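> please work out how this folds:
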Amino acid sequence: MNKWKKGLKTPVEKIRISETDVANYCTFIGESSALYKDKAYAIKCGYEGIPLPYTYASLFWQKLSIPWLANDDPVILVEQNFSYDFPLICGITYDISMELTNVRRIREQLFLYHTLTVLLDGIKQMTMKTTLLYEEQPT
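Here you go, the predicted model:
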C-alpha cells in the first residue's frame, strides 16, 4: 500500500503557546536564559514578548493530525532544521500545517520529507523541515 504521496497536507490547526509551556520546556532541556522567563527582559531585548526557543516548534507535530503517520510503525528522525522569518512569541495564536514534500525509497526504507509551516495572519513566520526514516514492516 502506498499511502505516502508527495503533496499530502494536514488541515490547518491553531496553536497558542503559553509562557508556562515555554518555562516547562526550558526546564526540561536545561535552558536557563532569562529571555524565556522574564517578559520585561525579553521586551528589552527587542521581542514583543517571551519568544519560543528555536527548537520548540518540533513539538508542533503533536498538535497536528498527520494521517500518513497515523499508525504505530517506528520512524527515526534523520534530520531537522528550522528557518525563521520572525520569532515566535508566547500568547500569539498561529496557524500551523504540515506537508509531505517528498518521498524517497531506498530498498525497504522510505525517507519521508516534511515541511511544517507556521503562519500569522497569512504571513509565514517559520518553517521546519524534517526527514523521517520509515522502515516498512514485512507483511
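
> C-alpha only now, for contacts and for neighbours.
Fine.

> where do the helices sit along this structure?
With DSSP state H, the ranges of helices along the chain come out as 19-29, 39-44.

> export those to TSV and tack on mean neighbour count?
Shown next, in TSV, are these (neighbours: other Cα atoms under 10 Å):
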stretch	mean neighbour count
helix 19-29	15
helix 39-44	15
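
> and of the ones you listed, who's closest to G91?
Checking these against G91 by Cα to Cα gives helix 19-29 as the closest, at 7.3 Å.

> contacts for the closest one, please.
32, 36-37, 50, 52-53, 56, 90-91 (Cα atoms under 8 Å, 6 or more residues apart in numbering).

> let's see this one next to it:
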Amino acid sequence: MIDKKWIGAKTDWIPITVTSKQIEQFCQTIDEKNPLYLDKHAAKKAGYEDILLPPTYPILFWQRLKIPWLIGDFTMIQSEQSFSYKQTLIANKRYHCQIDLKKLRTRGKQQFIVHRLSIVDKDKLAATSDTTMVLRYTEE
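Next up, the predicted model:
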C-alpha cells in the first residue's frame, strides 16, 4: 500500500511535445472529427498556430512520467477525472509536465488517491488534470 508519507510527493518535471501525427492517431481512436484537431489550415484560420490537442489528450502524458509511489501488486481503476485549461494546448509545442499526489485515503484493502497533472508552458501554468483512482490490493 502507498504510505501516507507520499502525500505531497511530486514526480520530476519532464518535457513533452505532441506531434500532429500523435494527435491524428488519438482522434482516430476516439472517433474525433473536429477539424481544429486534424487540419492545420482550419486551426490557423481559427487563430491558432497549429492544430489543437483534444481536451482529454493530456491523460496520455501519464505514460511518460515515472511515478515512484505507484508500485506494488494492485488493480488500478480510474473513478474521476477533470481538466482545467488556462490556455489551449497545441501540437508541436514543448510543454513540461509533473504529477503530484494530492490526497490518499485507505479503506480496508483499497486506497483512494487523487493526483494532479500540471502542464506548464514557459514557466506559466497552462493546464491541470485531477484524477481520482481506486487501488485494489490483492490478498497475500
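
> that older thread, wait, which of the contacts of helix 19-29 of the first structure is closest to L133 of the first structure?
Closest to L133 of the first structure, out of all of these and judged by Cα to Cα, is Y56, at 21.4 Å.

> show me what that closest one aligns to in the second structure.
Correspondence of Y56 of the first structure to the second structure, assessed by TM-score structural alignment: Y57.

> residue contacts, its match?
Contacts of Y57 of the second structure (Cα under 8 Å, 6+ apart): 23, 26.

> need the nearest residue in space to V12 of the first structure, chain neighbours excluded.
Counting by Cα to Cα, 6 or more residues apart in numbering, V12 of the first structure lies nearest to S97, which is 4.8 Å off, once chain neighbours are set aside.

> what is the neighbour count of the one you found?
For S97 of the first structure, the neighbour count with other Cα atoms under 10 Å is 22.

> same check on T56 of the second structure?
Neighbours of T56 of the second structure (other Cα under 10 Å): 12.

> correct me if wrong: it contacts F83.
Yes - using Cα atoms under 8 Å, T56 of the second structure is in contact with F83, at 7.5 Å.

> show me where the second structure has strands.
Residue ranges of the strands in the second structure, as given by DSSP state E, are 14-17, 74-85, 94-107, 110-121, 124-137.

> can you tell me the mean distance of the fourth one from the first structure after alignment?
This points to strand 110-121 of the second structure. For strand 110-121 of the second structure, the mean deviation from the first structure after alignment is 0.5 Å (mean Cα distance after the TM-score superposition for the first structure).

> now swap in the shortest one and tell me
Taken against the first structure, strand 14-17 of the second structure registers an average deviation of 0.4 Å after superposition, with mean Cα distance after the TM-score superposition for the first structure.

> lovely, talk soon.
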